[in-house]
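>>> quick one, structure for this:
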Amino acid sequence: MNNFMNMKFLNKNMKNLPLPSNINLWWNMGSLLGTCLFIQLITGIFLTFHYNSCTNLAFESIIHISRNVNNGWIIRLIHANGASMFFLIVFLHISRGLFYGSYKLKKTWISGNIILLTLMATAFLGYVLPWGQMSFWGATVITNLLSAIPYLGMDIVNWIWGGFSVDKPTLSRFFSFHFILPFLILLISLIHITLLHEKGSSNPLGINSSQDKISFHPFFSIKDLMSLIFSSFMLLILIFYSPFLLMDPENFIQANSMVTPPHIQPEWYFLFAYAILRSIPNKLGGVIALLMSILIISTLSFSMKSKFQSTINYPINKMILWIIFNSTILLTWIGAQPVSEPYITTSQILTIIYFLQFILLPINTKIWDKFYN
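Model (predicted):
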C-alpha cells in the first residue's frame, strides 16, 4: 500500500514538474534517449536467450536468430539499428548542450559525459559479438591501442585478450561486459536526471526563468510524444527498407584471423575519433588524441567562466560551435576513407581545427564578458 502511494506521489510530482516555458523541441532528446535505452535493454535481453559466445558458434547463432527464431530478425535489426539511432540522438543532445551552455551545470554535464564514455564502451563491445570479419579485426586493432602504454601496455592487452590474440576468452568477456554495462548506464542516467532536477533545465535564452515556468504535463509531454512517434517512424523506415545500410559488408563474413579486410573501420559513430587517431603519426599520441577528442567536452565546465549561459549572447561562439560541428562531420567522413592522401593531410588539419576551437571558446567568452562590462 505504501509503495502504491509512493508511486502515485512520484507520478503526480512528474506531471507537475515545473519547466521553463520557452524550451523547444531540442529539449526532448533526454526523453528519447531514455526510450532508446529501454528498447536496447529489452531487445538485448531477448537476443541473449539465443546468442552463443563461443567463437565457433557466435556467427551461426546470429544467423539462427535472424532465420529460425520467431521474430528474431526484427529484434536483431531493432537492436543493431537502434544503437545508431541512440548515438545520433546522443550527438544531438550534446550539440544542444554545447550551443545553449548546459556545461554551466557542472555535475549534470560531467555525469552526462560519463554516460557517453560508458555508452561508447558498450557499443564497441557489442560490435564484436557478431564475430564477423570487421568485428574480429576491429577488436584486434582497438584493443592493440593499449599496447602504446609504456612498460605495461602489452601485458594489459594480453590480459584483456585472455591469451595472445583475440579469441574465445575475449569474446566471452566482451559478451559479459556488454550485458552488464547497460545497467550501469541506467544507474548513471538516474543520477544524471536527479542532478538535472536539482537546479532545473536550462533554456534557450540562458536566463534564470524561475518566475516563468509551466508544468511538464500536458505542455511538454505532448512534445515528447510527438518526438517519440517521429523517431520511431524513422527507425521503422530504416529497418524495413534499408536494414543493413549502416552495417559493414565485411561483417557478413565469418571472422578469419588469416584474412585481413582491405580497410578496417569502426561503426559510423566512432569514425570522427578514429580519424583523429589516424591523423597522429605516433601511436601513443594518437591514443591520447582519441581520448581527448571525447574528454575535452568535459573541460568546458571548468574553462567556460561565462557571464551568460547561452551562446545567443556570444555571436562569435556560435561560429566556433558551428566549426566544431562541421569538423566533426568531416572527420566522420574521412574516418571511412582509406589511409592515403589527401585524406591523411585533411584529417590532420581538421584535428587541429577541432581541438583549437575548444581553446578559442573560453578566450572569446572572456573578451565578450569584458565588452559587456
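
>>> from now on I want contacts and neighbour counts done on CA atoms only, so please keep to that.
Noted.

>>> now the helices for the stretch 101-250 of the chain?
106-128, 133-144, 153-161, 168-199, 221-241 (DSSP state H, counting those that start in this stretch).

>>> report all helices and strands that the last one contacts.
Counting contacts by 3 or more CA pairs under 8 Å, 6 or more residues apart in numbering; DSSP states H and E, helix 221-241 packs against helix 29-48, helix 72-99.

>>> return the most buried member of those.
Burial of these is given as mean neighbour count (mean count of other CA atoms under 10 Å); helix 72-99 ranks first at a mean of 19.

>>> how near is the residue nearest to residue 218 when sequence neighbours are not counted to residue 175?
In space, and not counting its chain neighbours, residue 218 is closest to residue 15: 7.8 Å by CA to CA, 6 or more residues apart in numbering. For residue 15, the distance to residue 175 (CA to CA, to the nearest Å) stands at 39 Å.

>>> could you do residue 98 as well?
34 Å.

>>> do the same with residue 143
Residue 143 is 15 Å from residue 175, by CA to CA.

>>> show me which of these two is the more surrounded one.
The neighbour count for residue 143 versus residue 175, taken as other CA atoms under 10 Å, is higher for residue 175 (20 against 17).

>>> from what I see, that one and residue 123 are in contact.
No. Look at residue 175 against residue 123 with CA atoms under 8 Å: they stay out of range, at 11.2 Å.

>>> neighbours around the nearest residue to residue 166 once chain neighbours are set aside, how many?
Among residues not flanking residue 166 along the chain, residue 140 sits closest, at 6.2 Å (CA to CA, 6+ apart). Neighbourhood size, residue 140 [other CA under 10 Å]: 18.

>>> which residue is nearest the centroid of the chain?
residue 87 (4.4 Å; CA atoms, centre = their mean).

>>> show me the contacts for that one.
Residues in contact with residue 87, defined by CA atoms under 8 Å, 6 or more residues apart in numbering, are residue 269.

>>> isn't residue 314 right up against residue 368?
Yes. Applying CA under 8 Å as the test, residue 314 and residue 368 come out as touching, 6.8 Å apart.

>>> which one of the helices and strands packed on helix 221-241 lies closest to residue 208?
helix 72-99 (16.5 Å; CA to CA).

>>> any idea how far the residue nearest to residue 239 when sequence neighbours are not counted lies from residue 247?
The shortest distance from residue 239 to any non-neighbouring residue, by CA to CA, 6+ apart, is to residue 77 (6.4 Å). With distances taken as CA to CA, residue 77 is found 11 Å from residue 247.

>>> shared neighbours, these two?
Contacts common to residue 77 and residue 247, judged by CA under 8 Å, 6+ apart, are absent.

>>> from the chain's centre, how far out does stretch 32-42 sit?
13 Å (CA atoms, centre = their mean, to the nearest Å).

>>> one more, please, to line up against the first structure:
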Amino acid sequence: MSSDHSTYQPTSGLGKWVDSRLPLPRLVHDSFVSYPVPRNLNYAYTFGGILMVMLVVQILTGVVLAMHYAADTAIAFQSVEKIMRDVNSGWLLRYMHANGASFFFVAVYLHIARGMYYGSYKAPREILWILGVVILLLMMATAFMGYVLPWGQMSFWGATVITGFFTAFPGIGEPIQQLLLGGFAVDNPTLNRFFSLHYLLPFMITGVVILHVWALHVTGQTNPTGVEVKSKTDTVPFTPYATVKDALAMSIFLIVFAYFIFFMPNYLGHADNYIPADALKTPAHIVPEWYFLPFYAILRAITFDVGPIDSKLGGVLAMFGSIAVLFVLPWLDTSKVRSAVYRPWYKLFFWIFVANAIFLGWLGAKPAEGVYTALAQISTLYYFGFFLVILPVLGLVETPKRLPNSITEAVLAKKAGNGGAAAAAAASPETRG
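From the prediction side, this is the model:
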C-alpha cells in the first residue's frame, strides 16, 4: 500500500513551483486524500483521528493557560483561580484542558482495545504498536505532572505518594525521588520541574505521533478481518470514505466532550483539589485521576512479600509491569490469526479482560482494605494471566474460524449473507487457482 505511486497533480503554476521545492501539498494529498485504506474499516478505526484532534486541543489550551499560570507554591492555587475568574474565557480554557485530559485517555484506551481485538500489534506492525505504547507512557507522565499544577490538596498529596514509589527501589530509589522533587519533599522546586516537563512532554508526544503515523503508512492499515490487502479492489481512497466516518465519530465524541465542559466540568475531578495544598493536613482518601485507577489498584493489590522483594517493591513492579507487558504483546500472542472475529475463545477472554480492567478501575477508587484487597488481587492475577498465560496457550490450542480469501470477499459476504459468501469464494482468484 505504501509503495503506490503518487497521484497528486499540481493545478497551478504556484503549486508546481512549491511541489518541486517543498512537496508538502503532495505529502498531505498522499497521506490524507488518495491514501488507500481497507474498504471494510468500521467506526472502531476512527479513534486515531480523534486522538489527533484531542492532542491539538490539549496543546493549544495548554499554551494559553501557561501564559497566565504561576509556577510558585505561594500563588499557584490563586493563579488558577485567577484564570477561572479574570482571564477572558479562562474558565473555558481550563475546563477544556482538564476534561480534555480525561477524554484523551478515553480515546486512547478505546484505541488500544481496538488494536488488541483486531490484532493490530501482529507482524509486520510491531514497531507501530510499540510506538503507541510509548505515546501512552508519555501521556501518563504528562497527565500526572499536570494534575500537580493546580496545587490543591489532591495535587500535593498525589505527588507525594506517586514520587514516593521510587523509594521502593533499593539504592537508587531515593536519589531518583530527590531528583524529581528537587529536594527532600514536595515543594517549590517540584512544582517548577513538573511545570517545565508538563509543557515539554506534549511536544515529545507530537514527535512520537509523527513516527507512529509514518510507521502506519509504511505497513498499511489493518482491518476487522485481519486479512492483508491483496488487490486494489480491497481498498478505497482515504477521502471521502474514511474521512466521512472519522468526521461523524469525531462530531459525536466532541459533542459529549462539550457536554462535560459546559454541564459537568468537575464531574471527572476531585473535590479536594479545590482546597489549597496543606502539608499538615492529609486527605482522608488519596486517589489519582480516574484514568490511573486500574494501575493504582494493581499497585495496592500486592500486600505480601515474595522472597527478597517486599510488598512495597512488589506493588511498584506490578504497576510498572502492567504497562511494560504491552511492549512485548506482539510476541506473547502465538496465534497466526489476527482478528478476534475469527477467534471465538480469544474473543471471550478479551471481553473478560475489558470487564476486568474496568473492575480494577472501580477497585482503585475504593479503600485498600477488606474484600476490596482480595478482589484487586484476583483481578490483578487475571490481568497478567491474560497476557502471560492465556494468549500464548490459546494461540496453540484454539481452532479459529475460516478466514475470507480477501477483504472484498468478506465485504460481499456481509452484504449478501451466506449465499453471497459462497458466491464470492467461488469467484475469488485464490479459490479458482
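
>>> follow-up on the earlier one: can you list the helices of the stretch 101-250 of the first structure in JSON lines and add distance to residue 255 of the first structure?
Shown next, in JSON lines, are the helices of the stretch 101-250 of the first structure (distance: least, CA to CA, whole Å):
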{"stretch": "helix 106-128", "distance to residue 255 of the first structure": "10"}
{"stretch": "helix 133-144", "distance to residue 255 of the first structure": "4"}
{"stretch": "helix 153-161", "distance to residue 255 of the first structure": "16"}
{"stretch": "helix 168-199", "distance to residue 255 of the first structure": "12"}
{"stretch": "helix 221-241", "distance to residue 255 of the first structure": "25"}
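
>>> nearest to residue 319 of the first structure, of the ones you listed?
helix 106-128 (22.0 Å).

>>> and that closest one, what's buried?
Under the neighbour-count criterion of 16 or more other CA atoms under 10 Å, helix 106-128 of the first structure has 106, 108-116, 118-119, 122-128 buried.

>>> what's the mean deviation for that helix versus the second structure?
Aligned to the second structure and superposed, helix 106-128 of the first structure gives a mean residue distance of 0.4 Å (mean CA distance after the TM-score superposition for the first structure).

>>> residue in the first structure paired with residue 172 of the second structure?
Under the alignment (TM-score structural alignment), residue 172 of the second structure maps onto residue 152 of the first structure.

>>> repeat that for residue 87 of the second structure.
Residue 87 of the second structure maps onto residue 69 in the first structure, by TM-score structural alignment.

>>> would you say that match is within a strand?
No. Counting by DSSP: H, G, I helix; E, B strand; the rest coil, residue 69 of the first structure is not found in a strand; it is coil.

>>> for residue 295 of the second structure, which non-adjacent residue is closest in space?
In space, residue 295 of the second structure is closest to residue 319, 5.6 Å off (CA to CA, 6+ apart).

>>> can you give me the helices for the stretch 251-373 of the first structure?
271-279, 283-295, 300-303, 315-335, 343-372.

>>> as JSON lines, those helices with distance to residue 64 of the first structure and mean neighbour count would be great.
Below are the helices of the stretch 251-373 of the first structure laid out as JSON lines (distance: least, CA to CA, whole Å; neighbours: other CA atoms under 10 Å):
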{"stretch": "helix 271-279", "distance to residue 64 of the first structure": "30", "mean neighbour count": "25"}
{"stretch": "helix 283-295", "distance to residue 64 of the first structure": "36", "mean neighbour count": "17"}
{"stretch": "helix 300-303", "distance to residue 64 of the first structure": "47", "mean neighbour count": "17"}
{"stretch": "helix 315-335", "distance to residue 64 of the first structure": "32", "mean neighbour count": "18"}
{"stretch": "helix 343-372", "distance to residue 64 of the first structure": "40", "mean neighbour count": "16"}
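
>>> residue 263 of the first structure: which of those helices is closest?
helix 315-335 (10.6 Å).

>>> tell me the angle of the closest one relative to helix 72-99?
Orientation note: helix 315-335 of the first structure sits at an angle of 150 degrees relative to helix 72-99 (axes from the mean of the first three to the mean of the last three CA atoms, to 10 degrees).

>>> after superposing, tell me the mean distance of helix 315-335 of the first structure to the second structure.
Helix 315-335 of the first structure sits 0.7 Å off on average (mean CA distance after the TM-score superposition for the first structure).

>>> one step back: could you identify which of the helices of the stretch 101-250 of the first structure is most buried?
Of all the helices of the stretch 101-250 of the first structure, helix 133-144 has the most neighbours on average by mean count of other CA under 10 Å, namely a mean of 21.

>>> against the second structure, what's the mean shift for it, could you check?
Using mean CA distance after the TM-score superposition for the first structure, the mean distance for helix 133-144 of the first structure is 0.3 Å.

>>> measure how that helix sits relative to helix 106-128, angle-wise.
Interaxial angle, helix 133-144 of the first structure versus helix 106-128 (the same axes, to 10 degrees): 130 degrees.

>>> from the chain's centroid, how far away is helix 133-144 of the first structure?
19 Å.

>>> same check on stretch 31-42 of the second structure?
On CA atoms, centre = their mean, the centre of stretch 31-42 of the second structure falls 22 Å from that of its chain.

>>> just the buried residues of that stretch, please?
31-41.

>>> got it, and stretch 235-242 of the second structure?
Under 16+ other CA under 10 Å, the buried positions of stretch 235-242 of the second structure are 235-239, 242.

>>> residue range in the first structure corresponding to that stretch, please.
With TM-score structural alignment as the criterion, stretch 235-242 of the second structure aligns to 213-220.

>>> end to end on the matching stretch, go ahead and measure it.
12 Å.

>>> same question for stretch 157-175 of the first structure.
17 Å.

>>> and stretch 354-373 of the second structure, by the same measure?
End residues of stretch 354-373 of the second structure are separated by 20 Å (CA to CA).

>>> where does that stretch end up in the first structure?
Stretch 354-373 of the second structure covers residues 325-344 of the first structure once aligned (TM-score structural alignment).

>>> and for stretch 259-276 of the second structure?
The aligned range for stretch 259-276 of the second structure is 237-254, by TM-score structural alignment.

>>> now do the buried residues in that stretch.
238-239, 243, 247-248, 250-252, 254.
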